[in-house]
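# Can you look at this prediction? I've put the sequence above it.
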Amino acid sequence: MTLSALDDVLRTASSVRVSEIEWYGEIVVDLTRPGVLDGLRAAMAVESLPGVVCACRGQVRFEFFDAHGERLTVVVLHHGIMLAWQWESGHADLADGAELLRWLGEHGLPGPLLSSDERPEWQAWKAAIPPALEEMAGDLVGHWPMAADSKHVVEARERMRSVDSVTGVLQLLAWCAAGMGNQTKSPPYEDVPGLVLRDVPIAEIVAALHSAQADERHDVGAARILLVDKSRIKQRMDVARLPGPLRVRVREAAAARGYELPQWAERLLLNA
């Protein structure tokens, strides 16, 4: 199989799902937009087949689809310098690995080769933690699912009760909004704000969103907690109790962030 064989396949691609193997980032890119496919093909150009096979799983998986949604092929990026594909002799060396990393950054995956502590989304999340919970960061920001009744979540709720209700709710909503947007593989630690807010009455959340301090971040956080996540016990009733203008705000925030809403949420929000 020749060096150009991969590019021959990519010519007919209409979309690509790009997933980070060692992190949570995932994007879907429309390759029919002008210049997008050509840019990716150029970034994935290979220059040699050195007969080497990397022993790791790779860092980024590219899954290409045609115009009918049928999968064309899968390519895996290794260490920013090699591609694993169907070449019999092993992985191929990229002509310019930095160019492919730039393409990823421009389309929403800026740090596939960074360590956890270096990730901008990780740093943004830690920076947004409410002051009352900063001492608990090591317990609340981890790569494991956390139960709603875990001792750390219970302690976080207790600490937030010492904060003024409006301020505390806004801090938790802003923390939630600092997450990875519409990524489908969100880190488990991004569930924590919703778990802390789980038992907070919807009236208090509404009051916070009506306050003068509320801004777009808080609308985004409310959209995620009330519409996307499943931490609220009476989620549908909570959304139904949102005043009309607030329904519009959270619907617009969800759309701006690219959240995929369940049908029940769409129906309730359209009644605003």
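That came through fine.
# From here on, just use CA atoms for contacts and neighbour counts.
OK.
# How far does stretch 204-218 sit from its chain's centre?
Offset of stretch 204-218 from its chain centre (CA atoms, centre = their mean, to the nearest Å): 23 Å.
# Report the separation between the two terminal residues of it.
Stretch 204-218 has an end-to-end distance of 13 Å (CA to CA, to the nearest Å).
# Quick check: buried residues in it?
Neighbour counts over stretch 204-218 (16 or more other CA atoms under 10 Å) mark 205-206, 208-209, 214, 217-218 as buried.
# Could you pick out which of these are located in helices?
205-206, 208-209, 217-218 (DSSP state H).
# out of those residues, who's nearest residue 270?
Nearest to residue 270, judged by CA to CA, of those is residue 206 at 18.3 Å.
# Can I get the buried residues of stretch 204-218 in a markdown table including distance to residue 252?
What follows is the buried residues of stretch 204-218, written out as a markdown table (distance: CA to CA, whole Å):
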| residue | distance to residue 252 |
| --- | --- |
| 205 | 17 |
| 206 | 16 |
| 208 | 18 |
| 209 | 14 |
| 214 | 15 |
| 217 | 12 |
| 218 | 12 |
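# Included below, for side-by-side comparison, is a second structure:
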Amino acid sequence: MATLDELLSGAIRVRVTTVGAPGDPVLDVADPAELELLREALTVERVTDGYCMCHGDLEFVFTGGDDRRTVVGLHHGVALRWTGWNGDALLRDGDRVLHWLARHGVDGPLVQAEHRQAERERELLGRQAWTAAAPAAVRDLLDLAIAAAHTTGVIAPSVHALVTDRLAQAFPDPAERAAALLTWYGSGTGRYSGYPVYETLPAPALADTPIAEIIDALQRFPDDRVAAGAVRHLCAWKSRAHLRRDIARLPDDVRARLLAVARESDDDSTRRRAEQHLTAGPSRS
């Protein structure tokens, strides 16, 4: 059986179509020089033993001089699918393919790849900020939480228990301990949904922290990072056993400070939740 490179070297035309959207091709190229550039861009690093679960983004339909058609699927700008392989193949340089397409007016895949890269960079920065904010007493537990985020998606209760025990020893003063937890919890992405699982590592310890200690921490430590952690904690869904009652106990000056910090956030959800939860009247529960 001919290799993919051998088949593509004899191609005289390529039509690019959108997977799952039959109709006219989004691109039709017959220039030999451009076909050669595309063939070089489609060089693969290795064939894997597995397949991406999606159907792919685009398909390159190559036509040879003998009218033989060779269909190659593009997956996320990093892999190819061809019937001659027992798995998807990783591209040696996916950017070359994306830029080739963009030069011909098909810039969607390149834009999507740039968005994915930007998101990966944001996630990396968030993880670095979250790690840096973690108290020294629990730093050796962070890798366990990060690993869980990429495997089971669940942090073991024993790890949460270690966090609670170690912070109790490292911060005998309850208000200092609460401030450390809030600073840590408010770091990273700070989001209420779509955040990495590892960011929940401080959550159980915060849930068990009496609201009086959280209020004391907010009053004694005027750091906006402490307030941001409190906003994220108190405005989350079911973050405490008696959430509404605890919010109702916030002194007016503390509530005003949390609202001010939330309103400065660039996250719409944070601002919306703060207005909903922190401006509400006292609970009757």
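Now that the structure is in, tell me what you want to look at. Keep in mind that this is a model prediction, so the values were computed, not measured.
# Got a TM-score for the two of them?
The TM-score (TM-score structural alignment, normalised by the length of structure 1) is 0.58; 196 aligned residues with a CA RMSD of 4.0 Å.
# in structure 2, which spans are strands?
Secondary structure of structure 2 (DSSP state E): strands located at 11-18, 27-29, 44-47, 58-64, 69-75, 79-81, 89-91.
# Can you tell me which of those is nearest to residue 236 of structure 2?
strand 69-75 (36.3 Å).
# quick one, the closest one and strand 11-18 angle?
Interaxial angle, strand 69-75 of structure 2 versus strand 11-18 (axes from the mean of the first three to the mean of the last three CA atoms, to 10 degrees): 40 degrees.
# what angle do strand 69-75 of structure 2 and strand 58-64 make?
Between strand 69-75 of structure 2 and strand 58-64, the angle comes out at 160 degrees (the same axes, to 10 degrees).
# Please state the offset of strand 69-75 of structure 2 from the chain centre?
Computed by CA atoms, centre = their mean, the chain-centroid distance of strand 69-75 of structure 2 equals 29 Å.
# And that strand, what does it pack against?
Using 3 or more CA pairs under 8 Å, 6 or more residues apart in numbering; DSSP states H and E as the contact test, the elements touching strand 69-75 of structure 2 are strand 58-64, strand 79-81.
# Would you mind finding the most buried of the ones you listed?
Burial of these is given as mean neighbour count (mean count of other CA atoms under 10 Å); strand 79-81 ranks first at a mean of 24.
# Relative to residue 61 of structure 1, which of the buried residues of stretch 204-218 of structure 1 is nearest.
For those, the minimum distance to residue 61 of structure 1 (CA to CA) is 30.9 Å, reached by residue 217.
# contacting residues for that closest one?
Applying CA atoms under 8 Å, 6 or more residues apart in numbering to residue 217 of structure 1 gives the contacts 173-174, 177-178.
# now do 6 Å
174, 177 (CA atoms under 6 Å, 6 or more residues apart in numbering).
# What does it correspond to in structure 2?
Under the alignment (TM-score structural alignment), residue 217 of structure 1 pairs with residue 225 in structure 2.
# And its match, how far from residue 181 of structure 2?
Counting by CA to CA, the gap from residue 225 of structure 2 to residue 181 of structure 2 is 10 Å.
# for the strands of structure 2, which one sits closest to residue 209 of structure 2?
strand 69-75 (46.9 Å).
# do you know how far residue 157 of structure 2 is from residue 148 of structure 2?
Relative to residue 148 of structure 2, and taking CA to CA, residue 157 of structure 2 is found at 12 Å.
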